[in-house]
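Student: sequence and predicted structure, then a few things I'm wondering about:
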Amino acid sequence: MEHAYDFSIGARRLKNVHPSAIRKVLERATILKNEGNPVIFLSIGEPDFDTPEDIKSATIQALTDNFTHYTSNRGYPGLRKTLQHYIKNETGVDYDPDSEIILTSGGAEGLNNTILSFVDPDDDVIVLTPSFVNYKSLVNMCEAHFVDVPLKDFRLDIEAIQAAITSKTKMLIINNPNNPSGVVFTREELAAICKLARENNFLILSDEMYSQLVYGDSVFYSIANFPDMKERTILVSGFSKTFAMTGWRVGYIAAPKHLADVIMRTHQYSTTSGTTFIQVGLSKSMESKNTKQAVDLMVKTFSKRRDLIVKELSKIPELTYSKPDGAFYLLVNVSKLRLSGDEFAKVLLEEKYVATVPAKAFGDAYVDYIRISYATSEDNIIEGVHRISELVQEIKR
């Protein structure tokens, strides 16, 4: 029997799953750099700090002590116990380390496992955009409906969210602090989201990867802390940003037992368990005095860089932006130049060797924007914005 399969197409569920625009920019920028061009990377969301010394030393010791065998599917018990205190201190919510915390291979696996565990074909998933690129692809992979609800002047549009809710709404995804805008949502905004979730019976996936990276007078609030919300909230976070551990691939999920048990059915068939000696090392070092000091220094440095890039961009009247309160990104509107974000970012990279990300990747409403990451040195920020200014002046001529 002959089958007319075109295997290069892949599974039907991948039809609307496309390569990451962030990685596409990174690959092209890396090629240009390897060709000898002076590329400045204002695109990738990766701290330019080294992992704190205590974490490295404790992990090396754990490896030397032969913690090289399988650990629990849920992750090393000692790290889950440490995370219980860490999460409670940060969010005010207590999670049972034995049944309500799952260690994952980075925050990306946490998102993947959560969405795949609960979202069925034809479900509606509301995503507040601009949003991290993974959300849309994962929802599409489930053959569900990605319901794009843009922010309004970079704040939550509660009326638009309410209008988007249907009988098929299964989940709402929120990223706070927000990648790519740097917005930190207020307690009042989050309370309104919680009210809708309770009234309409949907889950909230709260991506809190940048919760420690908050500046000025802004305050981070976890949705799980609001009344009756722990039971319908799945918190996803990790160590990549706060602890400068992007290459270590350690994340976590915190959820009530009845939801965590469902996620475990996906998790145990994806990575089985994370790297044991890394988890052992983290359990012994993530809350050490030296580690806390290193994290505090990094946050203060990002705050200074935030102020610097805002100061430099303010010298270019043709560009507008919203001052970020958290994470290490901001969105810049280039529409006064009569170019789309895609067009501007491409010329900026190819002619001025500055890598940024076209913001359409984060939501269709942001076609006029580019995303800039200020997770880089002050010298790179100053030179990068200088080159942006040069390009703006050349376009105007």
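Tutor: Thanks, I have the structure now.
Student: from here on, contacts and neighbour counts on C-alpha atoms
Tutor: Fine.
Student: now do the buried residues in the helix or strand where His85 lies.
Tutor: Take DSSP states H and E as the rule and His85 turns out to sit in helix 77-91. For helix 77-91, a neighbour-count test (16 or more other C-alpha atoms under 10 Å) marks 77-87, 91 as buried.
Student: then stretch 299-310?
Tutor: Buried residues in stretch 299-310, counted by 16+ other C-alpha under 10 Å: 299, 301-303, 305-306, 308-310.
Student: can you check stretch 49-66 too?
Tutor: Within stretch 49-66, the residues scored as buried using 16+ other C-alpha under 10 Å are 49, 51-52, 54-56, 58-63.
Student: one more: stretch 23-43?
Tutor: Those would be 25-26, 29-30, 32, 39-43, for stretch 23-43 by 16+ other C-alpha under 10 Å.
Student: of the residues you listed, which belong to strands?
Tutor: Judged by DSSP state E, strands contain the following of these: 40-41.
Student: of the buried residues of stretch 23-43, closest to Thr320?
Tutor: Leu42 (17.1 Å; C-alpha to C-alpha).
Student: what's around the residue nearest to that closest one when sequence neighbours are not counted, how many residues?
Tutor: Leaving out its chain neighbours, the residue that sits closest to Leu42 by C-alpha to C-alpha, 6 or more residues apart in numbering is Ser373, at 4.8 Å. Residues lying near Ser373 (other C-alpha atoms under 10 Å) number 26.
Student: then Met209?
Tutor: Around Met209 there are 24 other residues, counting by other C-alpha under 10 Å.
Student: so who does the residue nearest to it when sequence neighbours are not counted touch?
Tutor: Take Met209 and drop its neighbours on the chain: the residue closest to it by C-alpha to C-alpha, 6+ apart is Ser237, 4.4 Å away. Neighbour list for Ser237: 107, 110, 207-210, 251-253 [criterion: C-alpha atoms under 8 Å, 6 or more residues apart in numbering].
Student: want to compare, so here's the second one:
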Amino acid sequence: MTAEHRMKKEIQNMYLSPIRDISFRASQLASRGLPVVSFGAGDTVFDTPEPVKQAAVKAITENRSHYETIQGNSVLRQKIAARYRRNYGLGYEEDEILITAAGTESIFDAFLALISPGDEVIVVSPAFINYENCIILAGGKTVFAPVRESDGFEPDADMIESLITAKTRMLVINNPCNPTGAVFSEECVKRLADLAVKYDLLVFSDEVYDGIIYDGFPYTPIASLPGMKERTIIANSFSKLLAMTGWRIGYLAACGGIMESLFKVHHYSTACQPTFIQDALAETIDLPEVDDALKRMLRIMDKNRNRVTQWLKTHSRLSAVEPKGAFYYFIRVSDCNMSGRTFASRLLEEKYVAVIPGEGLGKDFSDYIRLSYAVDEETLEEGLSRIDCFLDEIVR
């Protein structure tokens, strides 16, 4: 029997991340001493706020290295619930919060717990590729609902309704969105909520960028609308908001029987997250110093966003919608007479600048690349300058 025959059908149908492929190629070039500029990975140049680091060290020295409760640190869950009450008027209780290994585990737990073989799941696309792969693992079928640049990358509720069948179990949204940077208007979110209620759908709402929004644009969590809290699973993380991607810590918010199901999968996957990390966050997430660090990070990213916006105006062959949230620009490159994959590959090999091809985030987006601007000013300017040279050379 071959190795392939021993694999589950679902595992055979999964695929590895093209984002990781670009990152691997970029790291190979850098290991050879080449000056790679990375606009690729969904990480930031910023450091975890100092109070969080100091609290973690303190917890380690106090031997807070044994098992935490499976659901997570009680004080941390209380503070997360308080954040949702304070910011969005959402009345989550402590036992409706589950601490996870960041957004990645949250997706895994939710899809394995709530999707059965044969269920259809509508995913607003382009999207984080973990959604589709975890749906495959659960035995479900992914039905993509692609957004349009002409609509500001907002979901089209009429299109989504046309995709709903008797087998549709869940709608998956990412708001604010990776990779488009869209923040859905209140009217858009209301229309999606109306569909969920009308067709009795669960909604998985990935909100890991909910603290990274520009120009005071209003943000409406779908769970805050009538009839939605009881059918919504919120996934959030400290990875982006507090520059903690390597710490692997996040959470799920849900109520009733949904949380019971999530708890079971979590129980048998990671059991609990590192105690000293949870202690550190419980002690610091509401400190003014941490809030100040977040505000400083947002000011820098907003400055970078504005810089890329002005830079794009100098290139008629590039098209994009200015992001309202997150830290990505989703740029159409089809007027350069090449696909996003070719553009990204050539840019990396010829100018040592890493960006992500759009087709890796949605099969309908082969004309796009994703550019992350969560970098320092010097890196941003150097990378944009190299792309300038690349664009000049491809039209000669």
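Tutor: That came through, no problem. Treat the numbers as computed from the prediction; the structure is a model and nothing was measured.
Student: where does the TM-score land?
Tutor: Scored against TM-score structural alignment, normalised by the length of structure 2, the superposed chains reach a TM-score of 0.97; 393 aligned residues with a C-alpha RMSD of 1.1 Å.
Student: show only the entries of the buried residues of stretch 299-310 of structure 1 found in helices.
Tutor: Mapping the buried residues of stretch 299-310 of structure 1 onto helices (DSSP state H) picks out 299, 301-303, 305-306, 308-310.
Student: turn the residues you listed into a markdown table, columns for distance to Pro177 of structure 1.
Tutor: Shown next, in a markdown table, are those (distance: C-alpha to C-alpha, whole Å):
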| residue | distance to Pro177 of structure 1 |
| --- | --- |
| Val299 | 14 |
| Thr301 | 17 |
| Phe302 | 14 |
| Ser303 | 14 |
| Arg305 | 17 |
| Arg306 | 14 |
| Leu308 | 20 |
| Ile309 | 18 |
| Val310 | 18 |
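Student: tell me the SS of the equivalent of Ile107 of structure 2 over in structure 1?
Tutor: Counting by TM-score structural alignment, Ile107 of structure 2 corresponds to Leu111 in structure 1. Following DSSP: H, G, I helix; E, B strand; the rest coil, the label given to Leu111 of structure 1 is helix.
Student: doesn't Ile234 make contact with Leu111 of structure 1?
Tutor: No: with contact defined as C-alpha atoms under 8 Å, Leu111 of structure 1 does not count as touching Ile234 (9.6 Å).
Student: name the element the residue nearest to Leu156 of structure 1 when sequence neighbours are not counted belongs to?
Tutor: In this structure, Leu156 of structure 1 finds its nearest non-sequential neighbour in Glu189, 6.5 Å apart by C-alpha to C-alpha, 6+ apart. With secondary structure defined by DSSP H and E, Glu189 of structure 1 is part of helix 187-200.
Student: go on, Ile174 of structure 1?
Tutor: For Ile174 of structure 1, the host element (DSSP H and E) is strand 169-175.
Student: what sits up against that strand?
Tutor: For strand 169-175 of structure 1, contacts defined as C-alpha under 8 Å, 6+ apart pick out 118-119, 123-128, 131-132, 135, 201-209.
Student: give me the subset of those that lies in helices.
Tutor: 118, 135.
Student: still on that earlier bit, what's the first helix or strand after the helix holding His85 of structure 1?
Tutor: Past helix 77-91 of structure 1, the next helix or strand by DSSP H and E is strand 101-104.
Student: can you give me the strands for the stretch 251-396 of structure 2?
Tutor: Counting by DSSP state E, counting those that start in this stretch, the stretch 251-396 of structure 2 has these strands, from start to end: 319-320, 328-332, 353-354, 356-357, 368-372.
Student: okay, those in JSON lines with distance to Ile97 of structure 2 next?
Tutor: Shown next, in JSON lines, are the strands of the stretch 251-396 of structure 2 (distance: least, C-alpha to C-alpha, whole Å):
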{"stretch": "strand 319-320", "distance to Ile97 of structure 2": "37"}
{"stretch": "strand 328-332", "distance to Ile97 of structure 2": "28"}
{"stretch": "strand 353-354", "distance to Ile97 of structure 2": "37"}
{"stretch": "strand 356-357", "distance to Ile97 of structure 2": "33"}
{"stretch": "strand 368-372", "distance to Ile97 of structure 2": "30"}
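Student: point out the most buried one among those strands.
Tutor: Among these, strand 356-357 has the highest mean neighbour count (mean count of other C-alpha atoms under 10 Å), at a mean of 28.
Student: for it, which outside residues touch it?
Tutor: In contact with strand 356-357 of structure 2 (C-alpha under 8 Å, 6+ apart) are residues 18-19, 22, 39-41, 340-341, 343-344, 366, 368-371.
Student: and for stretch 384-396 of structure 2?
Tutor: The contact list for stretch 384-396 of structure 2, computed with C-alpha under 8 Å, 6+ apart, reads 311, 336, 347, 350-351, 353.
Student: can you give me the buried ones in that stretch?
Tutor: 384, 386-387, 390-391.
Student: residues in structure 2 aligned with stretch 126-137 of structure 1?
Tutor: On structure 2, the counterpart of stretch 126-137 of structure 1 by TM-score structural alignment is residues 122-133.
Student: and the matching stretch, how far from the chain's centre?
Tutor: On the basis of C-alpha atoms, centre = their mean, to the nearest Å, stretch 122-133 of structure 2 sits 10 Å off its chain's mean C-alpha point.
Student: likewise stretch 335-351 of structure 2?
Tutor: The answer for stretch 335-351 of structure 2 is 24 Å, by C-alpha atoms, centre = their mean.
Student: for it, buried residues please.
Tutor: Applying a neighbour-count criterion of 16+ other C-alpha under 10 Å, the buried positions in stretch 335-351 of structure 2 are 336, 339-345, 347-348, 351.
Student: what residues sit buried inside stretch 237-257 of structure 1?
Tutor: Under the neighbour-count criterion of 16+ other C-alpha under 10 Å, stretch 237-257 of structure 1 has 237-246, 249-257 buried.
Student: on that earlier part again, once aligned to structure 2, how far is the strand holding Ile174 of structure 1 on average?
Tutor: Strand 169-175 of structure 1, aligned to structure 2 and superposed, deviates on average by 0.4 Å (mean C-alpha distance after the TM-score superposition for structure 1).
Student: just the angle for that strand relative to helix 187-200, thanks.
Tutor: Between strand 169-175 of structure 1 and helix 187-200, the angle comes out at 170 degrees (axes from the mean of the first three to the mean of the last three C-alpha atoms, to 10 degrees).
Student: what range does strand 169-175 of structure 1 cover in structure 2?
Tutor: Residue span in structure 2 matched to strand 169-175 of structure 1, by TM-score structural alignment: 168-174.
Student: quick revisit: quick one, what contacts the match of Ile107 of structure 2?
Tutor: Leu111 of structure 1 makes contact with 135, 236 under the criterion C-alpha under 8 Å, 6+ apart.
Student: also Asn37 of structure 1?
Tutor: Contact criterion C-alpha under 8 Å, 6+ apart gives Tyr353 as the residues in contact with Asn37 of structure 1.
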